[in-house]
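[1] What follows is a predicted structure for the sequence shown.
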Amino acid sequence: MERELISKKELLDEKGISYGQLYRWKRKQLIPEEWFIRKSTFTGQETFFPKDLILSRIDKIMNMKEDLSLDELADKLSPLLPEYELRKSEFEKRNIVSQVVLQRFASSDEAATVYSFERLLYFYVVDKLLLAGEMSMEEGDQLLQTLRDHFPKFGDKPCDLVFVRKMGVSSFALLSVPSEIYYESGVKLIARLSLVECIERLKGNLI
């Protein structure tokens, strides 16, 4: 399944921004280099973007640029995980993830246990899919293990989570962004999440 793209011209027209603004935001690392995709068309080489990601990112920049400098925005929108820690007891008080998730996946942790931002992110992603009704608790265990095993391998590179199911058997994968993915017949795509977007939303809730 190929991610829907939007051309640079369509993006500038739809959002009412200039070429100069777009590339200034790129230089300031508000928009990842990986999102600028060069493709051949009948008119030559053109630049495209992952549509859902770039539209969401432009909206965030436009909404926040009056209150924050571009450097502050870059830090807020960075795919890098912040050096942030939070006690389990405080995390519970903030109601960022459901009690169901904490009871299932963190029940053995003491109230004084300190979670890294990365661990909080894993809980957040699992909770997001569970609340959407797209995943069972057993699949949540599988997802949590997938994130623990493979998410750290991406470092500061953006990635997506892909959740598929075939004949009742579920699978999870992490893949670099942007990327195209195709499935064999009978595979159903349950969800595709941008972990960059999840990081941004979690940062907004915590920091």
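    Arrived safely, thanks for sending. Numbering: from 1, shown residues only.
[2] C-alpha only now, for contacts and for neighbours.
    Fine.
[3] right, and the helix or strand after the strand or helix carrying Y23?
    Per DSSP states H and E: Y23 is located in helix 19-27. Later in the chain than helix 19-27, the nearest helix or strand by DSSP H and E is strand 37-41.
[4] try it against this one:
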Amino acid sequence: MEIEYISKKDLLEVMDISYGQLYRWKRKEIIPENWFIKKSSFTGQETFFPKKKVIERIEKIKELKDSHSLDELAEFFSTNPKDVTLSIEEIINLNIIKKETWEKGKQFINQDDSLDFKSILFLKILEKINYKWNIELDEMTHLFQAIRANQNFFETNFELAALEKGNTIIWLFIPIQSEWQFDAGAKKILSIDLKECVNDLNISLSAINK
């Protein structure tokens, strides 16, 4: 799928933000540096951004910036897992995941008294997938195996893609913004931005601690 880009000039206008705001967020790594992409244009070199991602990120920043400091925002959008443990009841009662998600995913989780960040993250990913596609048990098993084999996926920019080829579903971790070429006959049926899953979970967990 071809990525749509937006120029810096258009981004500032569309999102009604200043040059200074944009680069403060860059310095704090609230907007990733690798989203600032230099491209040749008729005026020389110009900065472009992956349109959908940067607009969604700025919308989230604007939603949060009046109630949180820049340092807090930087923590929200960090890929570092939080040192957290929550009980299953807390996770459901605080609306971090839905009860139906837990019922679907619990067989893949070590069910002691509490869940750590990675376990909660797996459930969040499962919930996002299930929102787009009613995933069955066999595919959940394959998904869990793929995530377990790539446990540090959240340390960089990846999307989780499900490819359908014949009667087979293949789960792949694909670098964001890569021009990935799929095998002939394979169709991408869904994709999940894994870094956004981490961001969303960080925000949810930080709100609990305030």
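    Looks like it came in fine. Note that this is a predicted model, so its numbers are computed, not measured.
[5] got a list of what E110 of structure 1 touches?
    Counting by C-alpha atoms under 8 Å, 6 or more residues apart in numbering, E110 of structure 1 makes contact with K88.
[6] where's it relative to E83 of structure 1, distance?
    E110 of structure 1 sits 21 Å away from E83 of structure 1, taking C-alpha to C-alpha, to the nearest Å as the criterion.
[7] just R192 of structure 1 next, same as before
    R192 of structure 1 sits 26 Å away from E83 of structure 1, going by C-alpha to C-alpha.
[8] Likewise for D67 of structure 1?
    On the measure of C-alpha to C-alpha, D67 of structure 1 and E83 of structure 1 end up 23 Å apart.
[9] Could you do F151 of structure 1 as well?
    Taking C-alpha to C-alpha, one finds F151 of structure 1 at 16 Å from E83 of structure 1.
[10] who's more crowded, the two?
    Neighbour count, other C-alpha atoms under 10 Å: between F151 of structure 1 and E83, F151 has more, with 20 against 8.
[11] Setting aside sequence neighbours, what's the nearest residue to the more buried one?
    Using C-alpha to C-alpha, 6 or more residues apart in numbering and skipping the chain neighbours, the partner closest in space to F151 of structure 1 is L174 (7.3 Å).
[12] Residues contacting the stretch of helix or strand that neighbour belongs to, please?
    Remark: L174 of structure 1 resides in strand 169-176, with elements defined by DSSP H and E. Here strand 169-176 of structure 1 makes contact (C-alpha under 8 Å, 6+ apart) with 139, 142-143, 146, 150-151, 154, 157-165.
[13] And stretch 11-22 of structure 2, by the same measure?
    So stretch 11-22 of structure 2 is contacted by I55, I58, E59 (C-alpha under 8 Å, 6+ apart).
[14] Contacts only, for L121 of structure 1.
    L121 of structure 1 neighbours (C-alpha under 8 Å, 6+ apart): C198, I199, L202.
[15] Of those residues - the most surrounded one?
    Going by other C-alpha under 10 Å, I199 tops the contacts of L121 of structure 1 with 25 neighbours.
[16] Wasn't that residue part of a helix?
    Yes. Counting by DSSP: H, G, I helix; E, B strand; the rest coil, I199 of structure 1 is located in a helix.
[17] Make sure it is actually in contact with D75.
    No. Counting by C-alpha atoms under 8 Å, D75 is not a contact partner of I199 of structure 1; they are 11.8 Å apart.
[18] How much space separates whichever residue in structure 2 pairs up with K28 of structure 1 from F158 of structure 2?
    Under the alignment (TM-score structural alignment), K28 of structure 1 maps onto K28 of structure 2. Counting by C-alpha to C-alpha, the separation of K28 of structure 2 from F158 of structure 2 is 21 Å.
[19] In terms of neighbours, single out the busier of these two.
    Using other C-alpha under 10 Å as the criterion, K28 of structure 2 and F158 rank with F158 on top: 20 against 16.
[20] Against E4 of structure 1, how distant is K76 of structure 1?
    26 Å.
[21] tell me the contacts of L81 of structure 1?
    With contacts defined as C-alpha under 8 Å, 6+ apart, L81 of structure 1 is in contact with F117, E118, D156, I199.
[22] Alignment lookup: it to structure 2.
    L81 of structure 1 maps onto P81 in structure 2, by TM-score structural alignment.
[23] about what we covered before: between the contacts of L81 of structure 1, which sits nearest F105 of structure 1?
    Nearest to F105 of structure 1, judged by C-alpha to C-alpha, of the contacts of L81 of structure 1 is E118 at 14.6 Å.
[24] Reduced to three states, what does the residue mapped onto the closest one from structure 2 come out as?
    In structure 2, E118 of structure 1 lines up with K118, judged by TM-score structural alignment. Following three-state DSSP, the label given to K118 of structure 2 is helix.
[25] if I pick K118 of structure 2, what's in contact with it?
    When contacts are counted by C-alpha under 8 Å, 6+ apart, K118 of structure 2 touches P81.
[26] Quick check: the gap between it and L137 of structure 2.
    For K118 of structure 2, the distance to L137 of structure 2 (C-alpha to C-alpha) stands at 20 Å.
[27] So C197 of structure 2 is in contact with I125, correct?
    Yes. The pair C197 of structure 2 and I125 qualifies as a contact (C-alpha under 8 Å) at a distance of 6.7 Å.
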